[in-house]
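>>> make a model of this:
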Amino acid sequence: MAQSSAAATQLRKELKQMQKDTDIPGISCGLVNDNNIFEWEVMLMIPDEVKYYGGGNFRAHLHFPPNYPLMPPTFTFQNPIPFHPNIYPSGELCISILHPPEEDKYGYEDASERWSPARSPEKVLLSIISLFSDPNPDSPANVEAARLLREEKEGKHKEFRKRCRACVRESLGEE
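Okay, here's the model as predicted:
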């Protein structure tokens, strides 16, 4: 319980700092429930110049485990769930920095890419924003999105872009 109490104290401090810091463009954080510091509601406002997702506003929940910061939080998009190679259809995000700090049994990720207690929620959210600028189709959570992105980069069609733009419109309440 002491670890959970220490985690709660640290999370209160980090949330307060993020809410106060006006230098973090495109990110807004609060609590899902005022009585639970371990569950944050996040709004990601993707800059207009981002190729596929520009102008989108995506809601998500950032859930911290009781043993935070030793273990990573999970990040799950709420409806609409972005059509993205690194987001499972359930809304859960797959990104290296949120993977537990252990050896990757598949040898795909270097330990330095995985979770570290030195990472803050701010760094995590900035990494997620950058994933919208540069999706990773090589480690897909959504195989269809990864395939369509690869095909678009090969010049075969614009289906990936169409699906992303529809998702952005839906995030803005336009569909």
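>>> okay, CA-based contacts and neighbour counts for the rest of this
OK.
>>> quick one: the strands in the protein?
Taking DSSP state E to define them, one finds strands in the chain at 27-31, 39-45, 57-63, 74-77.
>>> how far off centre is the second one?
Centroid separation for strand 39-45 versus its chain: 9 Å, with CA atoms, centre = their mean, to the nearest Å.
>>> check contacts around the residue nearest the centre of the chain.
By CA atoms, centre = their mean, the chain has its centre lying nearest to Ile128, at 4.1 Å. Going by CA atoms under 8 Å, 6 or more residues apart in numbering, Ile128 touches Ile95.
>>> before we compare anything, build this one as well:
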Amino acid sequence: MASQASLLLQKQLKDLCKNPVDGFSAGLVDENNIFEWSVTIIGPPDTLYEGGFFNAIMSFPPNYPNSPPTVKFTTEIWHPNVYPDGRVCISILHPPGDDPNGYELASERWMPVHTVESIVLSIISMLSSPNDESPANVEAAKEWREMKDEFKRKVSRCVRRSQEML
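The predicted structure is shown next:
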């Protein structure tokens, strides 16, 4: 199983190197471990995150693509769909099948057709359009809804810090 996952991840890495995608870059954390990737997401234009450079680690399970990777920002980021510890919470990263809590359709959750590219593009979309209905960071979601100026101030601080880390 791991060799099948390894081959698929090697192919996806090769494809991204040959055909880079606007908005992010990706590579291995360690050349000897195909299951852990370093991703840098450029804050999407016309969003509060514009101008930021947000680093994350994408960790793949041995049975990928049957199970989703985890994605965790290592750069500070203030967002309703990012846990305070940096873990990203979006539907496509949730295990496949029916949602035990009944919030998501099975079709919104992980499917083996997703690739590194589709995952990162979904995260970029998340930055553009936060979902405050099912937040990972309740405080950020509350600010997003009720105290926009405070939310914007915290995001701006994260963007500045991400630029300083370059």
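>>> quick revisit: any idea what the residue nearest to the centre of structure 1 aligns with in structure 2?
In structure 2, the residue paired with Ile128 of structure 1 is Ile123, using TM-score structural alignment.
>>> what number of residues lie near the corresponding residue of structure 1 for Ser59 of structure 2?
Aligning on TM-score structural alignment places Ser59 of structure 2 opposite His63 in structure 1. Per other CA atoms under 10 Å, the neighbour tally for His63 of structure 1 reads 18.
>>> ditto for the one 10 residues further on
For Pro73 of structure 1, the tally of surrounding residues (other CA under 10 Å) stands at 24.
>>> thought it was touching Ser96?
No - in this structure Pro73 of structure 1 lies outside contact range of Ser96 using CA atoms under 8 Å: 11.9 Å.
>>> list the contacts for the equivalent of Ile42 of structure 2 over in structure 1?
In structure 1, the residue paired with Ile42 of structure 2 is Met45, using TM-score structural alignment. Met45 of structure 1 sits next to 26-27, 55-58 when contact means CA under 8 Å, 6+ apart.
>>> which members of those residues are the farthest-apart pair?
Farthest apart among these by CA to CA are Ile27 and Gly55. That separation is 12.9 Å.
>>> what separation is there between the match of Ile42 of structure 2 and Ile128 of structure 1?
Distance, Met45 of structure 1 to Ile128 of structure 1, by CA to CA, to the nearest Å: 11 Å.
>>> where exactly do the helices run in structure 1?
2-20, 121-133, 143-153, 159-171 (DSSP state H).
>>> can you put those helices in TSV and add distance to Ser90 of structure 1?
Listed next are those as TSV, based on distance: least, CA to CA, whole Å:
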stretch	distance to Ser90 of structure 1
helix 2-20	26
helix 121-133	17
helix 143-153	13
helix 159-171	15
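>>> so for Tyr88 of structure 1, which of those sits nearest?
Taking the helices of structure 1 one by one with CA to CA, helix 143-153 is closest: 8.9 Å.
>>> if we ignore the residues flanking it in sequence, what's nearest the match of Ser59 of structure 2?
The shortest distance from His63 of structure 1 to any non-neighbouring residue, by CA to CA, 6 or more residues apart in numbering, is to Glu39 (4.6 Å).
>>> name all residues that make contact with the one you found.
Taking CA under 8 Å, 6+ apart, one finds 31-33, 61-64 in contact with Glu39 of structure 1.
>>> the same query, at a cut-off of 6 Å, please.
32, 62-63 (CA atoms under 6 Å, 6 or more residues apart in numbering).
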